[in-house]
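S.K.: what's the 3D shape of this:
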Amino acid sequence: MLLDDRSSRQANIDLDAVPLEATGLVHDYSHGAAPALRGLDVRAGRGEIVGLLGPNGAGKTTAVSIMSTLLSPRQGRLRIFGCDALARPGLVRPLLGIVPQDIALYPSLTARENLTYFASLQGLSGRELARRVDEALSFTNLADHAQRRAGTFSGGMQRRLNLSAGLVHGPRFVFLDEPTAGVDTQSRNLIMERLLALKADGVTMLYTTHVMEEAQRLCDRVIIMDHGVAVAQGAPGALLSEHGCADLGELYLALTGRALRDG
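M.R.: This next block holds a predicted model:
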């Protein structure tokens, strides 16, 4: 997909800089409660897919909210492409794409109308907007369904359109929260192939999933979180060798335990 370079022309944005560096992130939601984050460090290099893994309540959602500039931490620093993203979030947001776990589509609008709306929110218009919408539809194999209402789509098609909505403006860094949840095998395979194509184009991604096989296939590095901190961080193969585990699922359970995390 064609990447956006509008923000790169502004001061303090350096597309050759490290895409994301978060240092010492600390956050809590109420006085006296256990902190949601207790000093998290995250680094994502250009074209990397970094997996953020952890059980319910580990702090993943808080971490992503902070790194995507939707939430300010109590402590810590965040630099995105060389820019202080906590001080100037509006400067870096055009470079970011967010693909949420919940389907963020308007069911009464067509696929094209949905993408046109989301592209317009990013300041696109005219021929550039139309070109990017066409490109985003083709990218997820939905061009033949552009005039269908999103509410008539199957679950897999909605997931693919949800991905297109997060990519339509050409972001350089994409946050993906369980982008294959509830889809059929064919749609899951297509989504993962498309993410690898983005990686080949130099797009950096932070990938949250509970499917360890996906993380092992896609991610250059993984961060396993529990109780607000990273309990392991590194390339999947290196972590498996270090801990003597056969696969990422075994490692995950060894580090976070087998007890259920309800709520």
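S.K.: rest of the way, CA atoms for contacts and neighbours
M.R.: Fine.
S.K.: buried sites along the helix or strand containing residue 239?
M.R.: Secondary structure assignment for residue 239, by DSSP states H and E: helix 236-243. With burial defined by 16 or more other C-alpha atoms under 10 Å, the residues of helix 236-243 counted as buried are 236, 239-240.
S.K.: Skip the chain neighbours and tell me the closest residue to residue 20.
M.R.: In space, and not counting its chain neighbours, residue 20 is closest to residue 80: 4.6 Å by C-alpha to C-alpha, 6 or more residues apart in numbering.
S.K.: Assess the claim that the one you found and residue 92 are in contact.
M.R.: Yes - counting by C-alpha atoms under 8 Å, residue 92 is a contact partner of residue 80 at 6.9 Å.
S.K.: Neighbour count: the two, which is higher?
M.R.: residue 80 (30 against 25; other C-alpha atoms under 10 Å).
S.K.: Roughly how far does the more buried one sit from residue 26?
M.R.: Distance, residue 80 to residue 26, using C-alpha to C-alpha, to the nearest Å: 18 Å.
S.K.: Show me where the stretch 151-263 of the chain has its helices.
M.R.: Remark: helices assigned in the stretch 151-263 of the chain by DSSP state H, counting those that start in this stretch are 155-167, 185-200, 212-218, 236-243, 248-256.
S.K.: Here is a second sequence; please produce its structure as well for comparison:
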Amino acid sequence: MKAGLDDYIVKSPRHFVRLRVAVQGALERVAARRQVARLENRLQLLLENLNVGVFSSTLDGYLLESNQAFLNLLSVNNLTEAQAVNLRQLCSQLSPPGTPLLTSTEVSRGKSQKAQEIRIPQTDGQSKWVLLTQYLNTNDDEGVIDAIVEDITALKQAELALRQLNETLELRVQQRTGELEDVNSQLEAFAYSVSHDLRAPLRAIESFAQILLDSYRTQLDASGQNYLDRIRRAAVLMNTLIENLLDYSRITPPPHHPTSSNYLTLFN
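M.R.: Okay, here's the model as predicted:
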């Protein structure tokens, strides 16, 4: 056979050119397959080391493949254990209730992407929050769900802490507002009491000064009349100032209508 091959190559130079091209093409295909294999290995290594869960499943909820992060979220040791769990049945037990996975109805309506936050109860009584983002793809002409699962527990805890802080601040504002209203009421009562107590002797001073002027004007010289008139006018002025102070204490600011604000939007 070797002799025949040598005879084929030697006696047919144009066939030798074809053989060289064929060998070169085969070597290039082998190199391309090796490059693809290296890229696949790198991609697989990247997926396995991600902190984000990645999985593929059928539309019926049966797991096809996943990375280690997703297995950790399911609290299973390997892919075989995970495949024993129907994801659609598992999702029906989560919160909020429903079917987070893409349904056949949604697919028939042309929906190819879906994202939803899900709370997963843990064995220790705590809860873990995840963001499930799904994409509809095809594999051998069959619909499959490729999904990314991100652990957003820390974000949810931060949102809860911020919400509680907001509620605490609103409660403190209400308490301080009530205290301020009480203080204003006390100040108004004090101002009214003080003004009333001050106006009584002022009215007496004004009245007696007027009586002296009316009854004893002829017995007083010009200086005495001037002094009494100045006393009377000063008492009138002081009474006017006290009345203005009382009126000012009764002035109420325009009504304030507080509105609630969502501080979470500042962090989005």
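S.K.: tm score of chain vs chain?
M.R.: Once the chains are laid over each other, their TM-score by TM-score structural alignment, normalised by the length of the first structure reads 0.24; 104 aligned residues with a C-alpha RMSD of 5.7 Å.
S.K.: Just say which of the helices of the stretch 151-263 of the first structure is most tucked in.
M.R.: Among the helices of the stretch 151-263 of the first structure, ranked by average contacts under mean count of other C-alpha atoms under 10 Å, first place goes to helix 155-167 (a mean of 24).
S.K.: how close does residue 183 of the second structure get to residue 177 of the second structure?
M.R.: From residue 183 of the second structure over to residue 177 of the second structure the distance is 10 Å, taken as C-alpha to C-alpha.
S.K.: err, residue 241 of the second structure, not the other one
M.R.: Distance from residue 241 of the second structure to residue 177 of the second structure, by C-alpha to C-alpha: 30 Å.
S.K.: and if you look at residue 127 of the second structure?
M.R.: Residue 127 of the second structure sits 37 Å away from residue 177 of the second structure, taking C-alpha to C-alpha as the criterion.
S.K.: Kindly report the same for residue 130 of the second structure.
M.R.: Residue 130 of the second structure is 40 Å from residue 177 of the second structure, where distance means C-alpha to C-alpha.
S.K.: So the two - more neighbours on which side?
M.R.: Comparing residue 130 of the second structure with residue 177 by other C-alpha under 10 Å, the one with more neighbours is residue 130, at 22 against 12.
S.K.: How about the more buried one, nearest residue that isn't a chain neighbour?
M.R.: Per C-alpha to C-alpha, 6+ apart, closest to residue 130 of the second structure is residue 151, 4.5 Å.
S.K.: Let me see the contact set for that neighbour.
M.R.: 52, 128-131 (C-alpha atoms under 8 Å, 6 or more residues apart in numbering).
S.K.: give me that answer again for 7 Å
M.R.: Residue 151 of the second structure sits next to 129-131 when contact means C-alpha atoms under 7 Å, 6 or more residues apart in numbering.
S.K.: From residue 142 of the second structure, how far out is residue 4 of the second structure?
M.R.: 50 Å.
S.K.: Measure how buried residue 132 of the first structure is and give me the count.
M.R.: When neighbours are defined as other C-alpha under 10 Å, residue 132 of the first structure has 25 of them.
S.K.: Just the element for it, please.
M.R.: Assigned by DSSP H and E, residue 132 of the first structure belongs to helix 126-139.
S.K.: Which SSE is immediately downstream of the helix or strand encompassing residue 16 of the second structure?
M.R.: Assigned by DSSP H and E, residue 16 of the second structure belongs to helix 13-49. Downstream of helix 13-49 of the second structure, the next assigned helix or strand under DSSP H and E is strand 53-58.
S.K.: Give me the contacts around the following helix or strand past that next one.
M.R.: Scanning forward in sequence from strand 53-58 of the second structure by DSSP H and E, the next helix or strand is strand 63-66. Contact with strand 63-66 of the second structure is made by 54-57, 83, as judged by C-alpha under 7 Å, 6+ apart.
S.K.: Would you mind measuring from the residue nearest to residue 164 of the first structure when sequence neighbours are not counted to residue 127 of the first structure?
M.R.: Of all residues not flanking residue 164 of the first structure in the chain, residue 136 sits nearest, at 5.3 Å (C-alpha to C-alpha, 6+ apart). Applying C-alpha to C-alpha, the value for residue 136 of the first structure to residue 127 of the first structure is 14 Å.
S.K.: quick one, which of these two is more surrounded?
M.R.: More neighbours surround residue 136 than the other of residue 136 of the first structure and residue 127, with 27 against 9 (other C-alpha under 10 Å).
S.K.: The more buried one and residue 156 of the first structure: what is the separation?
M.R.: 16 Å.
S.K.: cool, residue 197 of the first structure as well?
M.R.: From residue 197 of the first structure to residue 156 of the first structure the distance is 19 Å (C-alpha to C-alpha).
S.K.: Also residue 27 of the first structure?
M.R.: Per C-alpha to C-alpha, residue 27 of the first structure is found 35 Å from residue 156 of the first structure.
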